[in-house]
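[1] can't give you the sequence, but here's the structure:
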């Protein structure tokens, strides 16, 4: 059996996911980070982007809108302002948001809508 770490993904309004994982990849202000069992303690600020949690049952992917990531004693806490699991994202709505952002020439909104769409469709 592979070594695992305990993961809790929490948004401001709810507990999004909790369980055991072999690796978690997240985007921080310092760049992408991969956390595996036995990793050095870590505290970092999360960027807007996908978080991939690899479990024995397959990957769990979420889109986080900022927050913090903390690892110590083989426990990883992801505290997000907003977190959406890939299966919770409405693909049609994300496509409409992307089209509106493009039409409005809103680069920031376009990046966020495109990221939501990539996470929802598994093309991140």
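    Looks like it arrived, so ask away. Because the structure is predicted, anything quoted here is derived from the model rather than measured. Residues are numbered from 1 along each chain as shown.

[2] make it CA atoms for all contacts and neighbour counts henceforth
    Will do.

[3] residue 120: helix or strand, and which one exactly?
    Assessed by DSSP states H and E, residue 120 sits inside helix 107-121.

[4] let me see the contact set for the spatially most central residue of the chain.
    Closest residue to the average C-alpha location of the chain: residue 51 at 2.5 Å, with CA atoms, centre = their mean. By CA atoms under 8 Å, 6 or more residues apart in numbering, the contact set of residue 51 is 24, 25, 26, 27, 61, 62, 63, 64.

[5] before we move on, back to that, now what about the helix holding residue 120, what contacts it?
    Here helix 107-121 has contacts from 48-50, 61-63, 86-91, 94-95, 97-98, 101-102, 124, using CA under 8 Å, 6+ apart.

[6] would you mind listing which of these are buried?
    48-50, 61-63, 86, 89, 91, 94, 97-98, 101-102 (16 or more other CA atoms under 10 Å).

[7] included below, for side-by-side comparison, is a second structure:
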């Protein structure tokens, strides 16, 4: 079965490195499925799960934005943050989601001077982590 090397790197660490059969990411234009031999490209990523296929098994990683670079024999994801589904602290993710939702409500009701885009991004990140954790 054909494989390629997938590396997911954050500013702090190498979050993932393995030979895989396929990977799905969400770029700014939509979902992308990458298989061995894919045409090379680079695109920005949205805050969304990265789905990895090895044989008949799937793993998800919560990625917070960044870029994907597809090369001839290697795919590199440069992400702000990346958490494997088994490493996600679900209580912390739920608490972050609730905080972000409160901030958004406060901004909309003009009760607080909080950056709406920042609160919205925090909410997307928390919901991404919760989604990845619940699909394990």
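    Received the coordinates, thanks. As the structure is a prediction and not an experimental result, all values here were calculated from the model.

[8] coming back round to it: tell me how far the corresponding residue of the second structure for the residue nearest to the centre of the first structure lies from residue 58 of the second structure.
    Here residue 51 of the first structure is matched to residue 50 in the second structure, going by TM-score structural alignment. Per CA to CA, to the nearest Å, residue 50 of the second structure is found 10 Å from residue 58 of the second structure.

[9] one more: residue 117 of the second structure?
    From residue 117 of the second structure across to residue 58 of the second structure, the span is 32 Å (CA to CA).

[10] repeat that for residue 30 of the second structure.
    20 Å.

[11] and what of residue 49 of the second structure?
    Going from residue 49 of the second structure to residue 58 of the second structure by CA to CA gives 12 Å.

[12] mind listing the strands for the first structure?
    With strands called from DSSP state E, the first structure shows them at 5-11, 14-21, 23-28, 31-35, 42-55, 58-64, 67-72, 75-80, 83-85.

[13] want to throw the ones you listed into CSV with distance to residue 118 of the first structure?
    Listed next are these as CSV, based on distance: least, CA to CA, whole Å:
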stretch, distance to residue 118 of the first structure
strand 5-11, 20
strand 14-21, 19
strand 23-28, 15
strand 31-35, 17
strand 42-55, 9
strand 58-64, 10
strand 67-72, 20
strand 75-80, 19
strand 83-85, 12
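
[14] state the number of residues packed around residue 25 of the first structure.
    Neighbours of residue 25 of the first structure under the rule other CA atoms under 10 Å: 16.
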